[in-house]
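> Fold the following.
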Amino acid sequence: MGPEESKLRMSLYLLISLSILLPNAITLVSMGRTRGIPQNIKIPTMNLIICDILSGLSILLRSILKFSSVEIPPNASCFIQSSWTLTTCFGSMLIVATIAIDRCICLYYENAYITKVTVRRVIMCQVATWVLSLVYSLVILVDHVPDYTDVRCFNPYIGPLGRGLQLTIGITFRILAFISYVFIYVRIKQMVKSDLKKGLKTKGTFKTTYKLVLIGVIFHVMYFPFLCYTIYLIIYPELSQKTETFLLISSFLVLLNSCVNPFVYAWRFPECRLEAKKIFFFFNKNKRKAEDEKRKRILVSFLDTSSYRNGGPNIVCNGNSS
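So this is what the prediction gives:
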């Protein structure tokens, strides 16, 4: 690969990193300002957004180092970049899977969930996610092929044992998430059918839960080509140099997922959507004031004094707050 082609690729990476960072940063701030989202959903969702931000920062740092005059040994640069990328990717996968499992348990065992799943336990689970992600990335990088290039230093050089671990954990969590999505869908259908028999209106009741399932499906579908690439290199490791185009396509889909996530999450909750609009229209005082009034009306209708416990909104497993 010539220097011009390398610079063109780094320019593309720079553009992608900014496309990831800007919407995710806005979403992180807007979600941080919300009051109506239950903490057991808000914390892991913000953690997922942080994973996307770190992924964008990794690409941005790589682009800056490429264009700068600072020289870093290729092996050190690749080790840092690879462990960074592996940690954030595994963290994202684990968070999406745990959110799906969390919602599934909440729908089937609501009373036990409300009493047992506390904010403290949710925070501990998220801390454990980061610890496991870091350990996972370091274990994979222990088994590597010591052959680095300046541009491609991540996927082609993970050894067969590392790829086996990557594949095993990836498939396991995706299967768990898929099973959870199936049970969520079945449970929602049962509850809708029950409400219809009682003559209750169900339109919009499960709207955010349906969106959550859609988010998870999109997440896993966009990771599927990368999963196929991993399987291919385990079977034919000697052909890594001939699969660069497929690697670029599959990696682009993974990165595109990080770009899509914030828009989906920002529009999932009305309050978060309004906070994002306030950030977009920071230069327009009248527009910000109008969006703030809409937010107050949402909070008045959604959060009364009976809906609070321990300083936050009550958990509702089958309503729009979930």
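
> From here on, just use CA atoms for contacts and neighbour counts.
Fine.

> which residues are contacting the strand or helix carrying residue 291?
Using DSSP states H and E, residue 291 falls within helix 285-302. Contacts to helix 285-302, defined as CA atoms under 8 Å, 6 or more residues apart in numbering, come from residues 35-36, 270-271, 274-275, 277-278, 281-282.

> Return the set of buried residues in it.
Buried residues in helix 285-302, counted by 16 or more other CA atoms under 10 Å: 288, 291-292, 295.

> C-terminal to that helix, which secondary structure element comes first?
Heading C-terminal from helix 285-302 (DSSP H and E), you reach strand 308-309.

> and for comparison, fold this next one:
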Amino acid sequence: MNTLPDVELCFPQLLNTSCRKPLQKHAENMFINVLLSCISLFTVALNLLVIISISIFRQLHTPTNLFLLSLAVSDFLVGLLLMPIRILLMGGCWVLGSFMCGVFHYSSFILTSASVGNMVLISADRYVAICDPLHYQTKVTNRRVKICVCLCWFCSVSYNGVILKDFLKHPDRYNSCVGECVLVTDFFTGVFDVILTFIGPITVIIVLYMRVFLVAVSQARAMRSHIASVTLRGSVPVTAKKSERKAATALGVFVLVFLICFCPYFYPSLAGHDLLSTETFSVFGIWLLYSNSCLNPIIYVLFYPWFRQAVKLIFTHLVLHSESCTVQLTL
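Next up, the predicted model:
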């Protein structure tokens, strides 16, 4: 390969095999890197606050919050592992070697699948809570929730290990030069993956949420029709129903943000293209997917008073007191 003096290579010592660096405007590139670094930092910090809050405060050890904890862990790992490496790729060269290339793509697939699985579990939890509240305590227990969460992560690790087994054996098989990290899967594998990872779970999430929404609306109408006859004795179940409707609204926002962030990422597969990470997937689609991990804890701030109170206790160092785990938060 002939090289020109003004051409920058990823590895200048490998003149015949090194990839060329793309021509970039340094000022614009620096601004983008700073912006994406801030998103990564906020993602790690916000999800770490969620993890600490649910882990420390005993009142928050509920089945629903265990699902939220699992989602926060996957979002935290996206901000801690995937986002910084993706920022390095903005420079146009992969400098971490072929082994880390395989680990990076494998981790990316695992965390994406785990996030989708957690959203399905959260939707199912809200479905039982709204549509079958009398049996919720017996159907959804902490033990069953822990089993479901473990199965979600196990299936994500196993499933993606199967579809990426050939790539993991030879992570550099699709690289055209040194300094590249390319992942390619065939059309049928891509279709199979998008059905199991996106279309199937999204269908389940939407169906469950529509059912939750209809039941919540019917409950609201029933409450309004009997509001004049509500007594002090009946105020407790009214508050409980209001709390459940608020949780249903939060789920709706979760689902909407989830769809907005995930659809562009899966569009190439839906359109029938190969999964070529360096060509087909746009940088915008990947970072929009990653931004979902930063938006989820922001939704917690808007809809969950307990999260705002827990964060306040953490930043005022009151959480360091031995009795802090028994503090009563507003749910």
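
> Tell me how the two chains score on TM-score.
Overlay of the two chains. TM-score (TM-score structural alignment, normalised by the length of structure 1): 0.75; 285 aligned residues with a CA RMSD of 3.5 Å.

> out of the contacts of helix 285-302 of structure 1, which is most surrounded?
Among the contacts of helix 285-302 of structure 1, residue 271 has the most neighbours (other CA atoms under 10 Å), with 26 neighbours.

> Which position in structure 2 pairs with it?
Taking TM-score structural alignment, the alignment pairs residue 271 of structure 1 with residue 306 from structure 2.

> now that match, what's its secondary structure?
Under DSSP: H, G, I helix; E, B strand; the rest coil, residue 306 of structure 2 falls in the helix class.

> try residue 35 of structure 1
coil.

> Return the residue of structure 2 aligned against it.
With TM-score structural alignment as the criterion, residue 35 of structure 1 matches residue 58.

> Same question for residue 56 of structure 1.
That one, residue 56 of structure 1, aligns with residue 79 by TM-score structural alignment.

> cool, and residue 140 of structure 1?
That one, residue 140 of structure 1, aligns with residue 163 by TM-score structural alignment.

> Neighbours of the match of residue 56 of structure 1, how many?
25.

> and what of the one 4 residues further on?
Counted with other CA under 10 Å, the neighbours of residue 83 of structure 2 add up to 24.

> Distance-wise, check residue 90 of structure 1 relative to residue 142 of structure 1.
Using CA to CA, to the nearest Å, we find residue 90 of structure 1 at a distance of 16 Å from residue 142 of structure 1.

> So between the two, which is more surrounded?
When residue 90 of structure 1 and residue 142 are compared for neighbours, residue 90 comes out ahead with 22 against 13, by other CA under 10 Å.

> Grab the nearest non-local neighbour of that one.
Of all residues not flanking residue 90 of structure 1 in the chain, residue 133 sits nearest, at 5.6 Å (CA to CA, 6 or more residues apart in numbering).

> and if you look at residue 124 of structure 2?
Per CA to CA, 6+ apart, closest to residue 124 of structure 2 is residue 208, 6.7 Å.

> can you check residue 123 of structure 2 too?
Excluding the flanking residues, the one nearest residue 123 of structure 2 by CA to CA, 6+ apart is residue 205, at 5.9 Å.

> how about the one you found, what's its match in structure 1?
Match for residue 205 of structure 2 (TM-score structural alignment): residue 177.

> Could you give the number of residues near that match?
Other residues close to residue 177 of structure 1 by other CA under 10 Å number 25.
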